[in-house]
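I'll drop the sequence and a predicted model, then ask my questions.
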Amino acid sequence: MAASERDKMAAGAWYNCVDPELDTLRAVAAEAVFEHATMSPQQRGDLAPRLKALLGSAAAGCRVEAPFHCAYGFNIHLGEGVFLNAGCTILDTAPVRIGAGTMLGPNVQVYCPEHHRDPVKRRAGLEIARPVTIGRNAWIGGGAIIRGGVEIGDDAIVGAGSVVTKSVPAGATVVGNPARPIAR
């Protein structure tokens, strides 16, 4: 039996993102995100019920400000006390793990999918999913972009507006486009 596009995505192989099963999963995520964005903050709390149920895991004390966007949700894993400020986008075609105590500023973007470089295959919807791991107690400044395949170590700092294309060691501070280390 041939692997489904979802199975290929989960395996880190090239898959077609223009697929009915994946479309359905994205629609489920869109409904959960919509509920989170439109529910009264007092009623919603830290995570709206449908968004909390959608996420792969969300430990105690996680807070996701609205608006928030994700592709699927089930690949997102939030450690205890994680804070995502307003406007964060996580395109979670692969696992995204965010360690306890980590804070993402407003409009941080995490992009796991990478589209094919061949224009014909790209137009056909081929992409590959690369995971992102952010360690404990990291601080990701507002407007930062984190590409798939990147690991950010514990206690690291990513400056606002930085574009992170390579992994960041624990305790390091990176800034710029592309993000480069600076002394703290």
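Alright, I've got the coordinates. Numbers count the residues shown, from 1 in each chain.

hey, let's count contacts and neighbours off CA atoms from now on
Fine.

got the contact list for Thr24?
Residues counted as contacts of Thr24 (Cα atoms under 8 Å, 6 or more residues apart in numbering): none.

report the buried residues of the helix or strand in which Ala27 is found.
Element membership of Ala27 [criterion: DSSP states H and E] is helix 20-38. Applying a neighbour-count criterion of 16 or more other Cα atoms under 10 Å, one finds 22, 26, 28-30, 32-37 buried in helix 20-38.

and those as CSV, adding distance to Ala179?
Formatted as CSV, those follow (distance: Cα to Cα, whole Å):
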residue, distance to Ala179
Leu22, 32
Arg26, 30
Val28, 34
Ala29, 30
Ala30, 31
Ala32, 32
Val33, 30
Phe34, 32
Glu35, 34
His36, 32
Ala37, 31
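
looking at the residues you listed, which is nearest Val96?
The nearest member of the buried residues of helix 20-38 to Val96, counting by Cα to Cα, is Ala29 at 15.3 Å.

put this beside the first:
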Amino acid sequence: MKSERMKMAAGEWYTCIDPELEELRVAARDAVFEHNNLPPRRRGDIGPALAALLGGAGEGARIEAPFHCAYGFNLLLGDRAFLNAGCTILDTAPVRIGKGTMLGPNVQIYCAEHHREAAGRRAGLEIAKAVTIGDDAWIGGSAVILAGVSIGEGAIVGAGAVVTRDVPANATVVGNPARAVARR
């Protein structure tokens, strides 16, 4: 029988109301707390406990405080990836942020989709879908990126956009839901 963590990793319906998953979230909250509360000169680019928890962080990757993630181990940052203050990443599935990509303040990335039926939500059922952001993308402040979305290399997501579908390389999207616009 598969554990809830195994189901989550496999992209199957799982219940987030699970002791093993809760323990993993507690470990992430501890690492995030350290990161958010260390003086900037002692924290460096990423607090030590958070850096150890992450799935990977390339050279020069930086996360400004405050920051929040659900698990941490599903977050992979490319070289020079930059997450500005207030970013929230609910990494129930892998989140890959490419080299040189910049996230503005308060960007939110959600990998979990909750069950459509009320009874399923009461049971804590959700499904995790990966999010990928290519190299050299720019995600404007307060943008929201939903589960399963891929954003191509060099793409721009305007501030406040809600990205519900894939964004091609070098495209610019704005609005809610995000729609393509011509680059200036």
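Nice, I can see it. In this text the structure is predicted, and so the values were computed from the model without any measurement.

would you pull the TM-score for this pair?
Laid over one another, the chains give 0.99 as their TM-score (TM-score structural alignment, normalised by the length of structure 1), with 183 aligned residues with a Cα RMSD of 0.3 Å.

coming back round to it: check the mean deviation of the helix holding Ala27 of structure 1 from structure 2.
Aligned to structure 2 and superposed, helix 20-38 of structure 1 gives a mean residue distance of 0.2 Å (mean Cα distance after the TM-score superposition for structure 1).

the helix or strand following that helix vs structure 2, average offset?
Sequence-wise, the next helix or strand downstream of helix 20-38 of structure 1 (DSSP H and E) is helix 41-44. In the superposition with structure 2, the average deviation recorded for helix 41-44 of structure 1 is 0.4 Å (mean Cα distance after the TM-score superposition for structure 1).

mind listing what's buried in helix 41-44 of structure 1?
Across helix 41-44 of structure 1, burial judged by 16+ other Cα under 10 Å covers Arg44.

tell me the helix or strand right after that helix.
Next along from helix 41-44 of structure 1, by DSSP H and E: helix 49-54.

residues of that next one that come out buried?
Buried, per 16+ other Cα under 10 Å, within helix 49-54 of structure 1: 50-52, 54.

what separation do you get for the closest residue to Ala156 of structure 1 other than its chain neighbours and Gly148 of structure 1?
Excluding its sequence neighbours, the residue lying closest to Ala156 of structure 1 (Cα to Cα, 6 or more residues apart in numbering) is Gly171, at 4.3 Å. Distance of Gly171 of structure 1 to Gly148 of structure 1, computed by Cα to Cα, to the nearest Å: 20 Å.

of those two, who's got more company?
Neighbours per residue, other Cα atoms under 10 Å: of Gly171 of structure 1 and Gly148, the larger number sits with Gly148, 27 against 15.

list the contacts of the more buried one.
By Cα under 8 Å, 6+ apart, the neighbours of Gly148 of structure 1 are 110-114, 129-132, 165.
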